[in-house]
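[1] I would like the atomic coordinates for the input below:
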Amino acid sequence: MMEPSEVERLITDGLQVENISVAGDGQHFEARIVSPEFADKSPLQRQRLVNAVLKEHFDSGRLHALAMQTLTPEEAARQDT
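    Coordinates of the predicted model:
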């Protein structure tokens, strides 16, 4: 079991993150991640970046599922207005 705050910390330790929110029940999580590292990357490439950061936790079974919304800062600014 993992806490949302732990998932958030792992992502922010592994990626340059401007804004992040994570919610979940211990195994299944949802995240909104805003990072300049997502610029010029497809949605699949963005997901792979995040999954690579969390790989050992997926492999161990501590983290079962993560639904994610991955945005650049510019995309997030447009969405938030």
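[2] For the rest of this, base every contact and every neighbour count on C-alpha atoms.
    Fine.
[3] what's the single longest helix in this structure?
    helix 43-60 (DSSP state H).
[4] so residue 22, which of the three states?
    Following DSSP: H, G, I helix; E, B strand; the rest coil, we place residue 22 in the strand state.
[5] returning to what we had before: moving C-terminal from the longest helix of the chain, which element do we reach first?
    For helix 43-60, the following helix or strand on the C-terminal side (DSSP states H and E) is strand 65-71.
[6] Please generate a structure for the following sequence too, so the two can be compared:
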Amino acid sequence: MPMPAQEIEELIRAGIPDAQVEITDLAGDGDHYSARVVAESFRGLPRVRQHQLVYEALGGRMGGALHALQLTTACPTEE
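    Prediction:
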């Protein structure tokens, strides 16, 4: 059963409270998404650890309820 984009966004925000999250349905099928997650809490962390934090926030749904997620993480740019 496909996972709604809103649920993905809510899970990420619950796990990473300072995150700004943008979800895009890549195929229109509810199974293939892209997520851009920007959070100050990522600052100083290697990209691999940033991705791990997002996957942890999804609580093991990757590969099950959530089939595919193209993930981009970043820190907010300083103005």
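[7] picking up where we left off before, for the longest helix of structure 1, list every residue counted as buried.
    For helix 43-60 of structure 1, the neighbour count (16 or more other C-alpha atoms under 10 Å) marks 46, 47, 49, 50, 53, 54, 57, 58 as buried.
[8] closest to residue 14 of structure 1 among the residues you listed?
    Nearest to residue 14 of structure 1, judged by C-alpha to C-alpha, of these is residue 53 at 5.7 Å.
[9] which residues touch the equivalent of residue 37 of structure 1 over in structure 2?
    Matched by TM-score structural alignment, residue 37 of structure 1 corresponds to residue 41 in structure 2. Taking C-alpha atoms under 8 Å, 6 or more residues apart in numbering as the criterion, residue 41 of structure 2 is in contact with 16, 18, 75.
[10] that older thread, check which helices and strands the longest helix of structure 1 sits against.
    When contacts are defined as 3 or more C-alpha pairs under 8 Å, 6 or more residues apart in numbering; DSSP states H and E, helix 43-60 of structure 1 packs onto helix 4-14, strand 65-71.
[11] Give me the angle between the first one and helix 43-60.
    When you say that, I think you mean helix 4-14 of structure 1. 120 degrees (axes from the mean of the first three to the mean of the last three C-alpha atoms, to 10 degrees).
[12] mean shift of helix 4-14 of structure 1 relative to structure 2?
    Its aligned residues in structure 2 lie a mean 0.7 Å from helix 4-14 of structure 1 after superposition (mean C-alpha distance after the TM-score superposition for structure 1).
[13] Give me the neighbour count for the equivalent of residue 69 of structure 1 over in structure 2.
    Mapped onto structure 2 by TM-score structural alignment, residue 69 of structure 1 lines up with residue 72. By the criterion of other C-alpha atoms under 10 Å, residue 72 of structure 2 has 15 neighbours.
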